[in-house]
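1. The sequence isn't on hand, but the structure is:
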């Protein structure tokens, strides 16, 4: 009977593994790959992707574990013939399912890590983030398996899958502190911010303590060992502490973080977040003509820096600050040039310009666009006839009016020639 029980248990476990490992691996890779931010290799966003994949991996793993537990329940009469504790077989099965889930999660982690590293990644990998995802996945496996043991019905696996899916889906990223409970629903990490290590550590503690509490409660009830009440109480207390700490965080998992910029130094100095270093050539090409045309004016700049989205775009002291979208959507370099041009205007004075249209002529030239049609065809024709050097000289003289959106028809008149020196018709004076 002992040999028969061992064979039957191995057969049941093998079937669960053959389904669990490829199923979880495939779901995890697809979920993580679709969640990666295109064009950006930022380790914190890769961590968010891994943790986010557990929101789908977890319910599936819990359902598979519950299904395996229901199948294994039919072999308990064989385990009763062994002198071992009745909880031993369940713990071994749970450990085997947990190992299968970790193999799948490790494969997903390897794919995300390689994909991020190959794109000149910025920041640093977070071991705590990887552990937070792994701990949340183990919690689902334990909860699903124990549910299948306690309610050995075929419908249990479906119920576990539905409940775990609802637990993951009901929370919205960034909505409240509930979103930080494993499996966490985290927002995409913007550049110049990073995940807080304390939040990740609390998630690891919450999931690990919750798993320990479930297992200890099951073993204590099955083996009837009162001594397990103390570690069970400690596990519950750790879960409570982690919950309180996550509540105190207010649902914000990220915080501002400095980043050493990636720069190019010729013909301008352009510096961006290191995750966006691939944008430097296009930015240099797009921004240099504008910098050249503004040379010699109060709006001239020789340095361009990327700043966080919360800070305004400015041009001051020879430095222009810009914003870039994290995904580097097509046209990002043109939007950066537009931001610099817009920063040259006085927002209060330009709210209601006295002579609308004239500034558009200058804007089109600065941006390299086709000039707009304005009512004053004479001014438009005259400005179009000037060469590049004359336009730059004109802008240096009229930059104050341009900045205040106060350009008018008189500003586009040809400059008056200086009066010529009068010559003495009688010839040189005699002494």
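-> Received, thanks. For clarity, every value in this text was computed on a predicted model and none was experimentally measured.
2. hey, let's count contacts and neighbours off CA atoms from now on
-> Fine.
3. where along the chain do the helices fall?
-> 2-35, 43-73, 76-79, 88-117, 127-150, 154-169, 197-223, 229-248, 280-293, 332-343, 358-367, 377-385, 388-403 (DSSP state H).
4. can you redo these as a markdown table with mean neighbour count and distance to residue 179?
-> Shown next, in a markdown table, are the helices of the chain (neighbours: other Cα atoms under 10 Å; distance: least, Cα to Cα, whole Å):
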| stretch | mean neighbour count | distance to residue 179 |
| --- | --- | --- |
| helix 2-35 | 16 | 17 |
| helix 43-73 | 26 | 11 |
| helix 76-79 | 15 | 39 |
| helix 88-117 | 19 | 21 |
| helix 127-150 | 25 | 13 |
| helix 154-169 | 18 | 9 |
| helix 197-223 | 21 | 11 |
| helix 229-248 | 17 | 9 |
| helix 280-293 | 17 | 36 |
| helix 332-343 | 19 | 32 |
| helix 358-367 | 18 | 44 |
| helix 377-385 | 15 | 57 |
| helix 388-403 | 16 | 46 |
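5. Tell me how many other residues crowd residue 181.
-> Neighbours of residue 181 under the rule other Cα atoms under 10 Å: 24.
6. nearest spatial neighbour of it, skipping sequence neighbours?
-> Nearest residue to residue 181, sequence neighbours excluded (Cα to Cα, 6 or more residues apart in numbering): residue 203, at 6.6 Å.
7. My read is that the one you found contacts residue 180, right?
-> Yes: between residue 203 and residue 180 a contact is recorded at 7.3 Å, counting by Cα atoms under 8 Å.
8. and for these two, which residues touch both?
-> residue 246 (Cα atoms under 8 Å, 6 or more residues apart in numbering).
9. adding another structure so you can compare the two:
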């Protein structure tokens, strides 16, 4: 017995685990890192990154486990010398391989979690995210090992890789319910949504149940005893239940997830998803000039809020709503300000090209852009020549025409010149009347004549 244990321990310390753990850890870190979206800190996407690492770790782990099982068949003559169960040595090998795979998965989890904490991740952490990926990885290792035990040929590891790789990598994320079977193929989790915890629980049950079913089935077949029937039945029932729930359920894997926004209170109140709190300073700075120009109009706003993509941007009751991409690409501030401008007009289209040009002239001023080319150059020069205060006063007087795209050349008349003309006409009218009356009045004759 002691001699057999020493031989098995020596075998366990040989190159199999020394190669498996670093290889799995390195491959998993690369796969997880490539799956993390830049610029956004969201816990659900970290869970998806762990799942995506299993898509690569699983086939590699299955191939290494199968290769180990094929190499170790030459020790069966030593294992047959012991009076213990003939499955003990195989279970020890499987335990060592599983432990090595989980050590590699733990290393990947530490890297992803460290990256998450450094970037101040937002959203709730799903405690079932890590077990779901770990159970899927264990399932691959167990299946690969028993495949090598059942068919101890040099070509078996290649066949295992040829079968495991397409199953893990060729499923479209969020394409069908089959993509939820372990290892799950998730797409990116958008903001204001989150993974459904029931899906993670079902994946854990499915993968762990299948791994236990294979292990207990091998033990029962090797020992020829009925003691494994009850635990085997329970493991199989858990696997079937999880599989039916994943494939047959109508609930989507991703559900809306309301979150508490992160806000900046001055000079405007700007609120975004907490995963995008880094956008607050630049977004606030970009929205302040537009808010100042709209002050005193029906489109005035003092608060900017980020909304899910399904809601249309609008400006209502002093609140402007915008959409932001998960990845804060350069220029997101100007795109958000344009969405506020779109919310002012509410999708109203211009009836003529001239009206569209006049609106574009005002839009360029509101957005702080260069004025566009307008066919009515005289009106364009007049409007661009006004001071900032005069244009704000003009917009307060003609906001309805701007919103309804009813601007005309007469709408851009200079308010000061118009007022001066009215004053001049009022002063001249009495003089003309007096002159007209004096023209028809005859001079009175003197009494001497």
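-> Good, I have the coordinates. Predicted, not measured: the structure shown is a model, and the values here were computed from it.
10. returning to that earlier point: closest one to residue 409 of structure 1 among the helices of structure 1?
-> helix 377-385 (6.5 Å; Cα to Cα).
11. for the closest one, packing partners?
-> Applying 3 or more Cα pairs under 8 Å, 6 or more residues apart in numbering; DSSP states H and E, we find helix 377-385 of structure 1 packed against no helix or strand.
12. how about JSON lines for the helices of structure 1, with distance to residue 319 of structure 1 added?
-> Listed next are those as JSON lines, based on distance: least, Cα to Cα, whole Å:
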{"stretch": "helix 2-35", "distance to residue 319 of structure 1": "35"}
{"stretch": "helix 43-73", "distance to residue 319 of structure 1": "29"}
{"stretch": "helix 76-79", "distance to residue 319 of structure 1": "74"}
{"stretch": "helix 88-117", "distance to residue 319 of structure 1": "32"}
{"stretch": "helix 127-150", "distance to residue 319 of structure 1": "37"}
{"stretch": "helix 154-169", "distance to residue 319 of structure 1": "45"}
{"stretch": "helix 197-223", "distance to residue 319 of structure 1": "34"}
{"stretch": "helix 229-248", "distance to residue 319 of structure 1": "39"}
{"stretch": "helix 280-293", "distance to residue 319 of structure 1": "10"}
{"stretch": "helix 332-343", "distance to residue 319 of structure 1": "10"}
{"stretch": "helix 358-367", "distance to residue 319 of structure 1": "17"}
{"stretch": "helix 377-385", "distance to residue 319 of structure 1": "28"}
{"stretch": "helix 388-403", "distance to residue 319 of structure 1": "17"}
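13. Which one of those lies nearest to residue 423 of structure 1?
-> Using Cα to Cα, these put helix 388-403 closest to residue 423 of structure 1, at 30.2 Å.
14. quick one: stretch 259-267 of structure 1 to chain centroid distance?
-> In terms of Cα atoms, centre = their mean, to the nearest Å, the gap separating the centre of stretch 259-267 of structure 1 from the centre of its chain is 22 Å.
15. Oh, that last question was meant for stretch 363-382 of structure 2, not what I typed.
-> Using Cα atoms, centre = their mean, the offset of stretch 363-382 of structure 2 from its chain centre is 37 Å.
16. Check stretch 389-402 of structure 1 too.
-> The answer for stretch 389-402 of structure 1 is 42 Å, by Cα atoms, centre = their mean.
17. Could you do stretch 116-124 of structure 2 as well?
-> Counting by Cα atoms, centre = their mean, stretch 116-124 of structure 2 comes out at 14 Å from the chain centroid.
18. Compute the first-to-last residue distance for that stretch.
-> Stretch 116-124 of structure 2 stretches 12 Å from its first residue to its last (Cα to Cα, to the nearest Å).
19. Pull out the buried residues from that stretch.
-> For stretch 116-124 of structure 2, burial by neighbour count (16 or more other Cα atoms under 10 Å) applies to 116, 121, 122, 123.
20. Dump these to JSON lines, plus distance to residue 14 of structure 2.
-> What follows is these, written out as JSON lines (distance: Cα to Cα, whole Å):
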{"residue": "116", "distance to residue 14 of structure 2": "35"}
{"residue": "121", "distance to residue 14 of structure 2": "40"}
{"residue": "122", "distance to residue 14 of structure 2": "43"}
{"residue": "123", "distance to residue 14 of structure 2": "43"}
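21. ok, those vs residue 273 of structure 2, which is closest?
-> Comparing the buried residues of stretch 116-124 of structure 2 against residue 273 of structure 2 with Cα to Cα places residue 122 closest, at 8.4 Å.
22. Surely that closest one is in contact with residue 41?
-> Yes: with contacts counted by Cα under 8 Å, residue 122 of structure 2 reaches residue 41, the gap being 6.1 Å.
23. which neighbours do these two share?
-> Residues within reach of residue 122 of structure 2 and of residue 41 at once, by Cα under 8 Å, 6+ apart, are residue 275.
24. contacting residues for the nearest residue to residue 78 of structure 2 once chain neighbours are set aside?
-> Closest residue in space to residue 78 of structure 2, ignoring its immediate chain neighbours: residue 4 at 6.8 Å, by Cα to Cα, 6+ apart. Residue 4 of structure 2 sits next to 78, 79, 82 when contact means Cα under 8 Å, 6+ apart.
25. now swap in residue 203 of structure 1 and tell me
-> Neighbouring residues of residue 203 of structure 1 by Cα under 8 Å, 6+ apart: 132, 180, 181, 182, 184, 242, 246.
26. any idea how far residue 311 of structure 1 is from the first one?
-> Remark: distance between residue 132 of structure 1 and residue 311 of structure 1 (Cα to Cα) = 32 Å.
27. Please apply the same query to the last one.
-> Taking Cα to Cα as the measure, residue 246 of structure 1 falls 28 Å from residue 311 of structure 1.
28. cool, and the third one?
-> The gap separating residue 181 of structure 1 from residue 311 of structure 1 is 31 Å, by Cα to Cα.
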